[in-house]
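> Coordinates for the following, if possible.
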Amino acid sequence: MQTRKAIIANSQGIHCRPSALIVKEFQGYPGRIQISNGNGACDVSSVMQLLSLEMHMGNEVKIEVEGEKEAATADRLVDLLQTHFDFPPL
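Model (predicted):
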């Protein structure tokens, strides 16, 4: 198992669009990927579960990965969570 910590960098936090990117990125991963913070824990298979964590800019989250290519998978998730997304306003 690989464990990482990440600080949410996006100014709008992890809202619907970044959550959808995360779910798509790890869809079909042959193992377990979990994100947790003070609001709970969830895997990365559901946008709604990710939204339930209320990950705002500056929040720290813990990542746990079990399965194939654990280190690379954990590092990729850290990269996504620490990305400054440039989505146009709705």
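
> C-alpha from now on. contacts and neighbour counts both.
Fine.

> Which residue ranges of the chain form strands?
Taking DSSP state E, the strands of the chain run over residues 2-7, 31-37, 40-43, 60-67.

> okay, the ones you listed in TSV with mean neighbour count next?
Formatted as TSV, the strands of the chain follow (neighbours: other C-alpha atoms under 10 Å):
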stretch	mean neighbour count
strand 2-7	17
strand 31-37	18
strand 40-43	16
strand 60-67	19
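
> Could you also give me the structure for this second sequence? I'd like to compare it with the first:
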Amino acid sequence: MLRKDFIIQNKVGLHARPAAILAQTANKFKSSIFVEKDGRKVSAKGIIGVLSLGVEMGSALSFEIEGEDEEEAMKTVSELIAGRFGDEE
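Below you'll find the predicted structure:
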């Protein structure tokens, strides 16, 4: 199992478009992918769960990934967050 913490830098946090991108990306992997904020943990594979976290700019998130492709999944999630979901340069 891999676990990594991130600070969301998108100006609008994880609104509908970046939440959808995260869910679509997570669903490409066989591993279980969970995201946690303020003690609430949801599957990153469901857009409703991700939106329910109310992630704003500066929010701290923890990702927990477990499964056969966990390393590739964590690398992809890390790149997605570092790239701000393509929202801004």
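
> Please state their TM-score.
Overlay of the two chains. TM-score (TM-score structural alignment, normalised by the length of structure 2): 0.85; 87 aligned residues with a C-alpha RMSD of 1.7 Å.

> so who does A26 of structure 2 touch?
By C-alpha atoms under 8 Å, 6 or more residues apart in numbering, the residues touching A26 of structure 2 are 33, 44-45, 73, 77.

> What of S31 of structure 2?
Going by C-alpha under 8 Å, 6+ apart, the list of residues near S31 of structure 2 reads 65-70, 73.

> how close does whatever residue of structure 1 lines up with it get to V65 of structure 1?
In structure 1, the residue paired with S31 of structure 2 is G31, using TM-score structural alignment. Separation of G31 of structure 1 from V65 of structure 1 (C-alpha to C-alpha, to the nearest Å) stands at 7 Å.

> re the thing from before, checking the contacts of S31 of structure 2 against structure 1: which ones persist?
Retained in structure 1 (both residues aligned by TM-score structural alignment, their matches' C-alpha atoms under 8 Å) from the contacts of S31 of structure 2: 65-68.

> Take the residues you listed and write them to JSON lines, including distance to D5 of structure 2.
Output for the kept ones among the contacts of S31 of structure 2, formatted as JSON lines (distance: C-alpha to C-alpha, whole Å):
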{"residue": "I65", "distance to D5 of structure 2": "12"}
{"residue": "E66", "distance to D5 of structure 2": "15"}
{"residue": "G67", "distance to D5 of structure 2": "18"}
{"residue": "E68", "distance to D5 of structure 2": "21"}
